[in-house]
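Peer 1: need a structure here:
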Amino acid sequence: MRIVYGIGPGFRQTAPRRDKVITVGVFDGVHRGHQYILGRVVAEARARGLKSAVVTFSLHPSHLVRRHEKTPHLMSLRHKLHYLAEAGIDICYVLDFNRSLAAMPPEDFVAKILIGRMGMASLYVGEDFVFGRGGRGSVDDLRRFCRRMDFSLHVIKPHRISGGVVSSTVIRSQIRRGDLVAAQKFLGRPVALLGRVIKGDGRGRLLGFPTANILAEHEVLVPDGIYAAWALCGGRAYAAAVYLGTRPTFYAGDKRHIEVFLIGARRNVYGKMMEVRFARRVRPDRRFPDAGRLISQIKKDIQQVRGILSSSSKPRMFASF
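Peer 2: Now for the predicted structure:
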């Protein structure tokens, strides 16, 4: 997938021809509702000999327009781009949702950006799609524009699973309360986090369980506790016991840590990107009276993780981020 950042010098002033089937949105989580739309975009583009394209944003628009009520990200831009590419998209335009873009009239966004600079021939959006200055542009506006500006418009109804509408908002709630089964159902894949392996204080090594400390790239995380998971790093998948919490046995504070113990593997993964795909929660985080009892519990946790992952499918296809 080709990635194009911004709408400045990197774009042609005028697209050479109308050769793209486009969808526009935040696509946070790239969930099953998004996947349905992406599938439609890819299918039409291939059938017509055109390019499939996504127009998305480097940050959720709320980070500009509602700074005191920012919508936390389900996944980072890097993570999102990986799954958009996996969906078969040819080009992804990543726009900075800045004041200039936010102030653009709806008609100008369609005429000057989607058609004039990107070469849109066909557009897919959800029923609740809004755009342009103050979010004033609507699907009704697009229906008027498409007749005048000569592009195809496809308005997609909300995707439902078991009677529930699939949405990023619902998935955020599911993940935060630890409902991995429901979130996986809506995502179409396991709940995951992506982050870089950073230096820790070596506490895990002193306890006999060296861990990879992860700096997550997004804000929505599962509740504190021990999890069975698959850790994807350097093009390989590892069975892992994952800890999220404040390490109350040793510290008083509220700083959350993410530590990954690769079971049966001793790899130097420092500085690399790691994706952690959660399988099941083993137990909540808690304080132990001393290090000895914590070590005893960790051994039990790892045994339980082994049992859980023995009946869990090891990821077959994955990429190095």
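Peer 1: CA only for contacts and neighbour counts going forward, please
Peer 2: Will do.
Peer 1: skip the chain neighbours and tell me the closest residue to the most centrally placed residue in the chain.
Peer 2: Centroid check for the chain by C-alpha atoms, centre = their mean gives residue 75 as the closest residue, at 2.9 Å. Spatially, and ignoring its direct neighbours in sequence, residue 75 is nearest to residue 218 (5.3 Å; C-alpha to C-alpha, 6 or more residues apart in numbering).
Peer 1: what about the strands in the stretch 201-321 of the chain?
Peer 2: Assigned by DSSP state E, counting those that start in this stretch, the strands in the stretch 201-321 of the chain fall at 212-216, 225-233, 236-245, 257-262, 273-283.
Peer 1: could those strands be laid out in a markdown table, adding mean neighbour count?
Peer 2: Formatted as a markdown table, the strands of the stretch 201-321 of the chain follow (neighbours: other C-alpha atoms under 10 Å):
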| stretch | mean neighbour count |
| --- | --- |
| strand 212-216 | 23 |
| strand 225-233 | 25 |
| strand 236-245 | 22 |
| strand 257-262 | 22 |
| strand 273-283 | 21 |
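Peer 1: which one of those strands lies nearest to residue 1?
Peer 2: strand 273-283 (19.7 Å; C-alpha to C-alpha).
Peer 1: which strands or helices does that closest one pack on?
Peer 2: When contacts are defined as 3 or more C-alpha pairs under 8 Å, 6 or more residues apart in numbering; DSSP states H and E, strand 273-283 sits against helix 180-187, strand 192-198, strand 225-233, helix 291-310.
Peer 1: hmm, back to that, turn the strands of the stretch 201-321 of the chain into a markdown table, columns for distance to residue 82.
Peer 2: A markdown table is the format used below for these (distance: least, C-alpha to C-alpha, whole Å):
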| stretch | distance to residue 82 |
| --- | --- |
| strand 212-216 | 16 |
| strand 225-233 | 13 |
| strand 236-245 | 16 |
| strand 257-262 | 22 |
| strand 273-283 | 11 |
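Peer 1: just to revisit the earlier point, relative to residue 163, how far out is the residue nearest to the centre of the chain?
Peer 2: Using C-alpha to C-alpha, to the nearest Å, we find residue 75 at a distance of 25 Å from residue 163.
Peer 1: quick revisit: most tightly surrounded among the helices and strands packed on strand 273-283?
Peer 2: Neighbour counts (mean count of other C-alpha atoms under 10 Å) averaged over each of those peak at strand 225-233, with a mean of 25.
Peer 1: following up with a second sequence; could you model it the same way so I can compare the two?
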Amino acid sequence: MQLVRGLHNLQPEHRGCVATIGNFDGVHRGHQAILARLRARAVELGVPSCVVIFEPQPREFFAPEQAPARLTRLREKLRLLAEQGVDRVLCLAFNRRLRELSAADFVHAVLVEGLGVQHLEVGDDFRFGCDRAGDFAFLTRAGVSEGFSVEAATTIEVAGQRVSSSRLRLILAEGDLALAERLLGRPYVISGRVVYGQQLGRQLDAPTANVQLKRRRVPLSGVFVVSVWLEGQRWPAVANIGMRPSVTSDGLPHLEVHLLDYRGDLYGRQLDVIFHAKLRDEQRFATLKALRQAIATDIAAARDYWRASTLLIEPGSK
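Peer 2: You can find the predicted model right below:
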């Protein structure tokens, strides 16, 4: 999959494609349905498929402190889009200049002059341009005048409700990982590099990998049974994600993972942390002794989970 960062990096060979536009946060089953239709139209027209995304996401630009929790950071999103067979991603920097672009100017600069779009797939509730003045009806009219077709995405429902990033955030916040997996079409995963932390886990008889989140907010918090993909091997594990109320906080969420029976140095490694079940909410413990006991209980519960699990993950298995 080809990544193009910014309109200024578009070249003549990038013109002529079918496209869709959106945040695609989570790349859930609703997004996957749009991408499947995009691929089909690309094959039909004999052109590449292109997904236009924004970084930061618009609500993060307008109100970063109130923006919803990220389901996927950019690196994760790009990997998921590649897995869906997308040919090209155009990532636009969402800044004041883009924010002030009118809907008509956006269509002309991005879709017509930049990409030479032949067909566009969008949700019927999609809004764009300055003050969100552009909508599906506007795009349909623009397509008639500029020579591209526009089609509304099919709504996907699970358990009688529309699949959306907003709904997925609520489900993850409730700790319902089984339903989240149904909406995603896969388990929920957070990926990141292991960085140096406070190294408190060593004092608590449970060394942990501090996984870099690179986001202001996360959609779930608490203690979870997880598994970890590490360089082609899978490890059963237990994780804490959240604000760490029992230790000195920097005001940012942290993800700390203890791999069961792992021996080795994880610093600098890239981990995929796969969430399977919630054990408990985050708690504040008054003493390190109480925290140590809680961690030991969590590890025991994770071991019990894996012993009973049909996944049958052995430490270091392929």
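Peer 1: how close are the two chains, by TM-score?
Peer 2: The TM-score (TM-score structural alignment, normalised by the length of the second structure) is 0.88; 311 aligned residues with a C-alpha RMSD of 2.5 Å.
Peer 1: quick one on the thing from earlier: who are the contact partners of the equivalent of the residue nearest to the centre of the first structure over in the second structure?
Peer 2: Matched by TM-score structural alignment, residue 75 of the first structure corresponds to residue 72 in the second structure. Counting by C-alpha atoms under 8 Å, 6 or more residues apart in numbering, residue 72 of the second structure touches 25-26, 190.
Peer 1: please apply the same query to residue 95 of the first structure.
Peer 2: 5-7, 55-58.
Peer 1: buried among these? Make that a ChimeraX selection.
Peer 2: To isolate in ChimeraX the members of the contacts of residue 95 of the first structure that are buried, counting by 16 or more other C-alpha atoms under 10 Å, one can use:
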select :5,7,55,56,57,58
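Peer 1: closest to residue 256 of the first structure out of the contacts of residue 95 of the first structure?
Peer 2: Distances from residue 256 of the first structure to those, taken by C-alpha to C-alpha, are shortest for residue 58, at 25.0 Å.
Peer 1: now for the closest one: what does it line up with in the second structure?
Peer 2: Using TM-score structural alignment, residue 58 of the first structure sits opposite residue 55 in the second structure.
Peer 1: again, but for residue 214 of the first structure
Peer 2: In the second structure, residue 214 of the first structure lands on residue 211 (TM-score structural alignment).
Peer 1: ok, now residue 120 of the first structure?
Peer 2: By TM-score structural alignment, residue 120 of the first structure lines up with residue 117.
Peer 1: give me the number of residues near its match?
Peer 2: The tally of other residues near residue 117 of the second structure (other C-alpha atoms under 10 Å) stands at 26.
Peer 1: for residue 204 of the first structure, same thing?
Peer 2: 17.
Peer 1: map it onto the second structure.
Peer 2: By TM-score structural alignment, residue 204 of the first structure lines up with residue 201.
Peer 1: my guess is its match meets residue 207, correct?
Peer 2: Yes. Residue 201 of the second structure is within contact range of residue 207, at 4.3 Å (criterion: C-alpha atoms under 8 Å).
Peer 1: for the stretch 1-150 of the first structure, what spans make up the helices?
Peer 2: 32-48, 62-65, 77-86, 99-102, 106-108, 139-149 (DSSP state H, counting those that start in this stretch).
Peer 1: can you pull the buried residues of the third one?
Peer 2: Judged by neighbour count (16+ other C-alpha under 10 Å), helix 77-86 of the first structure contains these buried residues: 77, 79-82, 84-85.
Peer 1: repeat for the shortest one
Peer 2: Going by neighbour count (16+ other C-alpha under 10 Å), the buried part of helix 106-108 of the first structure is 106-107.
Peer 1: so who does residue 11 of the first structure touch?
Peer 2: Listed by C-alpha under 8 Å, 6+ apart, the contact partners of residue 11 of the first structure are 117-118.
Peer 1: change it to 6 Å
Peer 2: Residue 11 of the first structure makes contact with no residue, according to C-alpha atoms under 6 Å, 6 or more residues apart in numbering.
Peer 1: before we move on, what about residue 285 of the first structure?
Peer 2: 224-225.
Peer 1: apply 10 Å and report the result again.
Peer 2: 223-226, 243-249 (C-alpha atoms under 10 Å, 6 or more residues apart in numbering).
Peer 1: do the same with residue 221 of the second structure
Peer 2: Residue 221 of the second structure neighbours (C-alpha under 10 Å, 6+ apart): 172-175, 239-244, 253-255, 278, 280-282.
Peer 1: now residue 78 of the first structure
Peer 2: Per C-alpha under 10 Å, 6+ apart, neighbours of residue 78 of the first structure: 58, 194-195, 217, 321.
Peer 1: map residue 280 of the second structure onto the first structure.
Peer 2: Under the alignment (TM-score structural alignment), residue 280 of the second structure pairs with residue 283 in the first structure.
Peer 1: I figured that match hits residue 178, correct?
Peer 2: No. In this structure, residue 283 of the first structure is not within contact of residue 178 by C-alpha atoms under 10 Å, at 11.3 Å.
Peer 1: common neighbours of the two, please.
Peer 2: residue 224.
Peer 1: residue 46 of the first structure maps to what in the second structure?
Peer 2: Match for residue 46 of the first structure (TM-score structural alignment): residue 43.
Peer 1: which residues touch the aligned partner of residue 227 of the second structure in the first structure?
Peer 2: Mapped onto the first structure by TM-score structural alignment, residue 227 of the second structure lines up with residue 230. Applying C-alpha under 10 Å, 6+ apart to residue 230 of the first structure gives the contacts 190, 192, 236-242, 260, 262-263, 275-279, 309, 312-315.
Peer 1: could you check how far residue 307 of the second structure is from residue 87 of the second structure?
Peer 2: Using C-alpha to C-alpha, residue 307 of the second structure is found at 41 Å from residue 87 of the second structure.
Peer 1: thanks a lot, see you next time.
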